[in-house]
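Trainee: Structural data only, the sequence is not supplied:
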């Protein structure tokens, strides 16, 4: 179910395997290349949950929103199962659930909203940040770190520095793309919505355990707009608003090089 053309798969595609298990059921496997500190990177999980819905032959429309709840850790060796269900299918909107199961326990679940995009009023109120282009920035030095970071090419703009202070802004800007310049589509856009480092890293000099609890992604880009981006860099902008009682939020935006807002995202994270 990964590439019917016979062309070689990009690493991102190969890391999201889907094999039919039965009606509304798919088998998959975790991929250590997209590993975070103690388990799969949340962006990989989001992409897999979305891909399972888009693999269903009777889905209609393109993604306009999804909310993912990350409920438990995943083992790197045990097989995964994905169960999808169309909660409601209408003429203009569809609502699907996608559940990731391992060892008979639910590890993550998403509500995916599909919509039929139409020619309507078009306006662009959000303002594209005026930042230097990616070609003007030096690639960061390669260093040991989280595995999934090596699967992307990132160019960091001057801004907040992690683990440096107890205050100040947590806003950062990063140009990022797949390391193989894989063309942008909805699963990859869902993954990039979680490419931001946790904002608490920019608020505290202390290294703290942290994990995403819930993430919502709004897909503003049309398929044609994603195709126009291709394998180019996307500008990832992120900031936090409040840290309190073991939880914090973070908001992110993803922009094309020419200033088109591709997606927005909200996260709730747990921390110590």
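Mentor: That came through, no problem. Because the structure is a prediction, the values reported are computed rather than measured.

Trainee: Every contact and neighbour count from this point should use C-alpha atoms.
Mentor: OK.

Trainee: what sits against the spatially most central residue of the chain?
Mentor: If you average the C-alpha coordinates of the chain and look for the closest C-alpha using CA atoms, centre = their mean, you land on residue 191, 2.2 Å from that point. When contacts are counted by CA atoms under 8 Å, 6 or more residues apart in numbering, residue 191 is found next to 42, 43, 44, 45, 46, 47.

Trainee: what helix or strand does it sit in?
Mentor: When elements are defined using DSSP states H and E, residue 191 is found to belong to helix 186-192.

Trainee: Return the distance of that helix from the chain's centre.
Mentor: Put simply, helix 186-192 sits 5 Å off its chain's centre (CA atoms, centre = their mean, to the nearest Å).

Trainee: try it against this one:
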């Protein structure tokens, strides 16, 4: 049986640079479709267009331009430049002729280089077995959260009224599936906004864009079916209805998989 995530994020070729998507119900986020599945679909389409597993995704930027809805959509892929080592691609998801999502990505081959550096202290939050499982649907969170199991690590939780605007949580797909690149991209957008840990009641929020940096080859042996990843997120500024967020995604084995910066909008009336 095909996994629900694959059913709604796998593009079907429809012509040169054009694919069709069947965006299924069950992945809602308020009045829109969950942006993570749109980002995942764009990632799939661009990766397929590159057609070279050695030319790995290095960075991805996704803009959520207007709400998408369940149903048919088109995915348009272009390659502005493909050089010896690096390829630059763009993707657009369209419904009724309107752009709902715009993405750009950089893919690159490994280079011969002596220097290497990693400034990423261990998160110190324990493993998923040490964290508190919370059924997100029971907290009034979006429809798409039914597809993900959430376990909160640390002291901060949404609507906890805490001093820090941060959220740390372990996530895995409710229906087991290996965590490949599209799944990881979706999970980077699947956590509750860090700012909500300062709140004491619901505040509608949505991602306007996200910018992902990948850290080399994925450790596939740490990302098999049923494995979890840890998302650590922190908001350092919010005001005038907007907020920023810095996140990191870790494997159970402690490997830093990706980093993400997001711009969010929130809707709070006095």
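Mentor: Cool, the structure landed. Bear in mind the structure is a predicted one, so any value in this text is a computation, not a measurement.

Trainee: just to revisit the earlier point, tell me which residue of structure 2 lines up with the residue nearest to the centre of structure 1.
Mentor: Counting by TM-score structural alignment, residue 191 of structure 1 corresponds to residue 186 in structure 2.

Trainee: try residue 243 of structure 1
Mentor: Structural alignment places residue 243 of structure 1 opposite residue 238 in structure 2 (criterion: TM-score structural alignment).

Trainee: contacting residues for that match?
Mentor: Taking CA under 8 Å, 6+ apart, one finds 195, 244 in contact with residue 238 of structure 2.

Trainee: rewinding a little: just say helix, strand or coil for the residue nearest to the residue nearest to the centre of structure 1 when sequence neighbours are not counted.
Mentor: Closest residue to residue 191 of structure 1 apart from its sequence neighbours, by CA to CA, 6 or more residues apart in numbering: residue 43 at 3.9 Å. With DSSP: H, G, I helix; E, B strand; the rest coil as the basis, the three-state label of residue 43 of structure 1 is helix.

Trainee: Also residue 192 of structure 2?
Mentor: Reducing the assignment to helix, strand or coil with three-state DSSP, the entry for residue 192 of structure 2 is coil.

Trainee: What is the neighbour count of it?
Mentor: Neighbours of residue 192 of structure 2 under the rule other CA atoms under 10 Å: 21.

Trainee: on that earlier part again, mind checking how far the helix or strand just after the helix holding residue 191 of structure 1 is from the chain centre?
Mentor: Beyond helix 186-192 of structure 1 in the direction of the C-terminus, DSSP H and E gives the next helix or strand as strand 210-219. Its chain's C-alpha centre and that of strand 210-219 of structure 1 lie 8 Å apart, by CA atoms, centre = their mean.

Trainee: Just tell me the aligned range of strand 210-219 of structure 1 in structure 2.
Mentor: For strand 210-219 of structure 1, the aligned range in structure 2 is residues 205-214, judged by TM-score structural alignment.

Trainee: what about that stretch, how far off from structure 1?
Mentor: Plainly put, stretch 205-214 of structure 2 ends up 1.0 Å away from its match in structure 1 on average once the two are laid over each other (mean CA distance after the TM-score superposition for structure 1).

Trainee: who touches that stretch?
Mentor: Counting by CA under 8 Å, 6+ apart, 35, 57-65, 185, 193, 257-267 sit against stretch 205-214 of structure 2.

Trainee: These in helices, which ones?
Mentor: 35, 185 (DSSP state H).

Trainee: and the contacts of stretch 205-214 of structure 2, which are buried?
Mentor: In terms of neighbour count (16 or more other CA atoms under 10 Å), the buried residues within the contacts of stretch 205-214 of structure 2 are 35, 57-64, 185, 193, 257-266.
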